[in-house]
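Participant: Prediction below, plus the sequence it came from.
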Amino acid sequence: MTTPASDPRPAEPDFTPDEQAAFYRLAAARRDMRHFIAGARVDEAVLRRLLEAAHRAPSVGLMQPWRFVRIVDAGLRERIAGLVEQERQRTAQALGARGEAFLKLKVEGVRDCAELLVAALAPDDGTVFGRRTMPREMALCSAACAIQNLWLAARVENLGMGWVSMFEPQALAALLGMPSGSQPIAILCLGPVHAFYPAPMLELEDWRHGRPLDALLSTDGWGG
């Protein structure tokens, strides 16, 4: 077994200032997109690059718990849209006085996006390394890293992506024939858009506004 110092593979070069600036611009430009160009397509080679980027995400204990299901059947896509609509209505009811305003928001692009993916957790493989005290949480965190990689890769390819969480997991799992112990965690809408939002859409719609970093940062304790 080689040690890191004796590994024969060449070391990765440092990033240049221009590359660093491009990354921070990318992170700031990422948006949760809901408006897509209907009938558009994503080139197969581009989609493969995006999924490879997702698959390079870090995972606790190298467990790689993510699975991606590509939805290509139009009828299946429509049934997924139906599940999302059911949850949209339930969410409106749960919001009480804000329910009517919520129903006016566009919260997904399931029918219009060029590609529809379902991200899921695989059945637990028993990995203990790094997740003995938080097994479920670490699987979820690892899968979320893969989704974020996909999101950033989509943005740098000038494609929009939206994360839809409005669905009943058991119903979607049954629809996709997922095995026991697995769980869908995201419906991902992907594809060309007319324009990227200049700010998060929920801010533009005055639904909710993001908080500054300093309001969420402390030192040496929760309230430090």
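Facilitator: Everything's here; your move. Numbers count the residues shown, from 1 in each chain.
Participant: going forward, measure contacts between C-alpha atoms and count neighbours the same way
Facilitator: Noted.
Participant: For Cys113, see how far away Lys106 is.
Facilitator: For Lys106, the distance to Cys113 equals 13 Å [C-alpha to C-alpha, to the nearest Å].
Participant: now swap in Phe196 and tell me
Facilitator: Counting by C-alpha to C-alpha, the gap from Phe196 to Cys113 is 14 Å.
Participant: returning to that earlier point: joint contacts of Lys106 and Cys113?
Facilitator: Common neighbours of Lys106 and Cys113 (criterion: C-alpha atoms under 8 Å, 6 or more residues apart in numbering): His35.
Participant: Next up, a structure to set beside the first:
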Amino acid sequence: MEGKHFEETAVAVLQDIILHRRDVRGNRFLSKPLEEEVVDKLLTAALNAPSVGFSQPWEFVLIRDEAVKQRIKASFNEENEKAVPVFSEEKQPDYIRLKLEGIMEAPLNIAVFYKPSDKPVLGQTSMEEAGLYSVVCAVQNMWLMARALNIGIGWVSILDAEKVKHILNAPMENKLVAYLCVGYTNGFYTQPELEILQWEKRKMKQAVVFKEGY
């Protein structure tokens, strides 16, 4: 058991990265392309995420083509219009003003898919969704590495997943987990943007942590 041992300074750096990770929207991205070595670092971080049964059930589609982005953006626009009436009349004007994606502005989009195994997966026999959770871990790894590199990532969830699959010619069994906008940014907010805008309030630890049960 000769695994690497980290010092306290590394703990402080990791905590800083976690606390300063942000969702970056289209109005924050720069047009500067991402270097291939930077993209490789992001993907390496994702590929080293934990996965149930070491199944590594993730696949990544890198999208730079403007025409493909336009088709994805059209799906966003359609779904975004549907979302407006879901919120209260008081919230609707705020929702309409929000910039909720950076599909065209970000130089790189990454579609992250869950690819189910065709055989039983250790640890997934009782909770099938553990495979999906593994892919989310890969996304989080990528997001933290991006923040360490001062690169912005925005997760776009206002999409029709089946339309995205069709646009990207994804295999039928694959499931879209995340659509990410990635690129250099003109800066990071000191707090999450939706917290600054008071869309929601931050939950305190004592409100969500229980001992020995609820």
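Facilitator: Looks like it arrived, so ask away. The shown structure was predicted, so the numbers you read here are calculated from the model rather than taken from an experiment.
Participant: So after superposing, what's the score?
Facilitator: Overlay of the two chains. TM-score (TM-score structural alignment, normalised by the length of structure 2): 0.95; 212 aligned residues with a C-alpha RMSD of 1.3 Å.
Participant: which of Lys106 and Cys113 of structure 1 has more neighbours?
Facilitator: Higher neighbour count among Lys106 of structure 1 and Cys113: Cys113, with 27 against 12, using other C-alpha atoms under 10 Å.
Participant: Please say which position in structure 2 the more buried one maps to.
Facilitator: In structure 2, the residue matched to Cys113 of structure 1 (TM-score structural alignment) is Ala106.
Participant: isn't that match right up against Phe29?
Facilitator: Yes - using C-alpha atoms under 8 Å, Ala106 of structure 2 is in contact with Phe29, at 5.7 Å.
Participant: check contacts around the most centrally placed residue in structure 2.
Facilitator: Of all residues in structure 2, the one closest to the mean position by C-alpha atoms, centre = their mean is Trp155, 4.1 Å from it. By C-alpha under 8 Å, 6+ apart, the contact list for Trp155 of structure 2 reads Asp23, Glu101, Ala178, Tyr179, Leu180, Cys181.
Participant: ditto for Cys113 of structure 1
Facilitator: Here Cys113 of structure 1 is in contact with His35, Phe36, Ile37, Ala38, Gly39, Ala40, Cys189, Leu190, Gly191, Pro192 (criterion: C-alpha under 8 Å, 6+ apart).
Participant: which residue lines up with the last one in structure 2?
Facilitator: Here Pro192 of structure 1 is matched to Tyr184 in structure 2, going by TM-score structural alignment.
Participant: ditto for the second one
Facilitator: The pairwise alignment with structure 2 assigns Phe36 of structure 1 to Arg28, based on TM-score structural alignment.
Participant: re the thing from before, closest one of the contacts of Trp155 of structure 2 to Gln56 of structure 2?
Facilitator: Ala178 (15.6 Å; C-alpha to C-alpha).
Participant: what's near enough to touch that closest one?
Facilitator: Contacts of Ala178 of structure 2 (C-alpha under 8 Å, 6+ apart): Ala111, Val112, Phe113, Val139, Trp155, Val156, Ser157.
Participant: now do 7 Å
Facilitator: Ala111, Val112, Trp155, Ser157 (C-alpha atoms under 7 Å, 6 or more residues apart in numbering).
Participant: Distance to Met1 of structure 2 and secondary structure added to those, as CSV?
Facilitator: Formatted as CSV, the contacts of Ala178 of structure 2 follow (distance: C-alpha to C-alpha, whole Å; DSSP: H, G, I helix; E, B strand; the rest coil):
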residue, distance to Met1 of structure 2, secondary structure
Ala111, 36, strand
Val112, 33, strand
Trp155, 37, strand
Ser157, 41, coil
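Participant: ok so, going back, measure the match of Phe36 of structure 1 to Lys99 of structure 2 for me?
Facilitator: 10 Å.
Participant: who touches both of the two?
Facilitator: Contact criterion C-alpha under 7 Å, 6+ apart; no residue bridges Arg28 of structure 2 and Lys99 by contacting each.
Participant: Check the mean deviation of the lengthiest strand in structure 1 from structure 2.
Facilitator: Counting by DSSP state E, the longest strand found in structure 1 is strand 183-191. By mean C-alpha distance after the TM-score superposition for structure 1, the fitted strand 183-191 of structure 1 averages 1.0 Å away from its aligned residues in structure 2.
Participant: got a list of what the residue nearest to Pro116 of structure 2 when sequence neighbours are not counted touches?
Facilitator: Using C-alpha to C-alpha, 6 or more residues apart in numbering and skipping the chain neighbours, the partner closest in space to Pro116 of structure 2 is Pro57 (6.3 Å). Neighbouring residues of Pro57 of structure 2 by C-alpha under 7 Å, 6+ apart: Tyr114, Lys115, Pro116, Gly131, Val135.
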